[in-house]
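*Asks:* Got a predicted structure here, sequence first:
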Amino acid sequence: MPAHDLYLGGARRSKFTTITIYHVARRFENELNQQRFLKKVDSILNPRLGGKGMDWEYFIQESPRELWKINGIVPPPSGSEMEKLWFKENKPVVEGDVKANL
């Protein structure tokens, strides 16, 4: 987007960015976890963007795990043996393929 198309408070602003964070693998269990995550994001963004004289905003989008797929596969339940296998392989694994390779 051209810098002349960015507005902040109704005024043109060339040093501005919007960041979207997709948080889909897990849900925040409580407000304490949410605040901890926000604090970590701030600790990363504030020095990098603020140090450049930029303004920014960010938005964290949480999605129900049931509406999430990787390569067309619904991820296994949290903590399951299949999830551990996905982690070990560092990729989605089709359950039938696991049985065929045993």
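*Replies:* Right, received. Where do you want to start?
*Asks:* Every contact and neighbour count from this point should use C-alpha atoms.
*Replies:* Noted.
*Asks:* And the top helix by length along the chain, what's buried?
*Replies:* The longest helix of the chain (DSSP state H) is helix 31-45. By neighbour count with 16 or more other CA atoms under 10 Å, helix 31-45 contains the buried residues residue 45.
*Asks:* packing partners for it?
*Replies:* Helices and strands touching helix 31-45, as assessed by 3 or more CA pairs under 8 Å, 6 or more residues apart in numbering; DSSP states H and E, are absent.
*Asks:* what sits up against the helix or strand that that helix is followed by?
*Replies:* Helices and strands here follow DSSP states H and E; after helix 31-45, the next one along the chain is strand 55-62. Outside strand 55-62, the residues that touch it by CA atoms under 8 Å, 6 or more residues apart in numbering are 15, 16, 17, 18, 19, 20, 21, 22, 23, 24, 27, 49.
*Asks:* Alongside the first one, take a look at this:
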Amino acid sequence: MPLWNIRTAKNVYTADDKKAFADSITSFYLDVVGLPKFYTSVVFHEFDPENFFLGGEPTDDFVLIEVVHVARNMDELSEKLGTTMTEDDLYSLMRESFAGIIRPFVDDRGLRWETAVVEGLFKSWMIDGMTPPPPFSDAEKTWARQNKPSPYDTASA
């Protein structure tokens, strides 16, 4: 599960902007990280400027993005990719990738922005009451093909 919580003042993004932003995020996790498409959630939280403060001042030009990662962690990705990159290198690559996703939706609009990533525990995660299959497993590939969760044999996954 990557979950992107995008917090902005009201009317920063149109419905079409939000769809394009969510599509860009989802494509990254599908094409680059290899996650089933339905694992990715994007939620836009909009506030009146008088309810959104930055440095103690109300703001209407700031985008705060919190990303929660549970489906993959850096150790798994490093091992799967067979890379000798350090953890710091992987986080740097992630930040660069996220900036590439975000910049088209902030730079030309004169918006300031910030991101923070929180990594959760895979073993604490459930979808529709089921523990998701192990990363990169055949069961996860089945979920990806079906684009939804389905029962699987946990003993052989």
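*Replies:* Ah, there it is. These figures come from a predicted structure and were not determined experimentally.
*Asks:* before we move on, the earlier item: report the angle between the axes of the longest helix of structure 1 and strand 55-62?
*Replies:* 140 degrees (axes from the mean of the first three to the mean of the last three CA atoms, to 10 degrees).
*Asks:* Count the residues that sit near residue 17 of structure 2.
*Replies:* Number of residues near residue 17 of structure 2 (other CA atoms under 10 Å) recorded here: 12.
*Asks:* what's it in contact with, if anything?
*Replies:* Residues in contact with residue 17 of structure 2 (CA under 8 Å, 6+ apart) are residue 105.
*Asks:* Give me the angle between the host helix or strand of it and helix 87-102.
*Replies:* Here residue 17 of structure 2 sits within helix 15-28, counting by DSSP H and E. Here helix 15-28 of structure 2 runs at an angle of 150 degrees relative to helix 87-102 (the same axes, to 10 degrees).
*Asks:* after helix 15-28 of structure 2, next one along is what?
*Replies:* Per DSSP H and E, helix 15-28 of structure 2 leads on to strand 41-47 as the next helix or strand towards the C-terminus.
*Asks:* how much distance is there from that following strand to the middle of the chain?
*Replies:* 12 Å (CA atoms, centre = their mean, to the nearest Å).
*Asks:* cool, and stretch 59-74 of structure 1?
*Replies:* The answer for stretch 59-74 of structure 1 is 10 Å, by CA atoms, centre = their mean.
*Asks:* Please apply the same query to stretch 72-90 of structure 1.
*Replies:* Distance of stretch 72-90 of structure 1 from its chain centroid, counting by CA atoms, centre = their mean, is 18 Å.
*Asks:* buried sites along it?
*Replies:* 75, 76, 82, 83, 85, 86.
*Asks:* do the same with stretch 56-65 of structure 2
*Replies:* Within stretch 56-65 of structure 2, the residues that qualify as buried are 59, 60, 61, 62, 63, 64, 65, counting by 16+ other CA under 10 Å.
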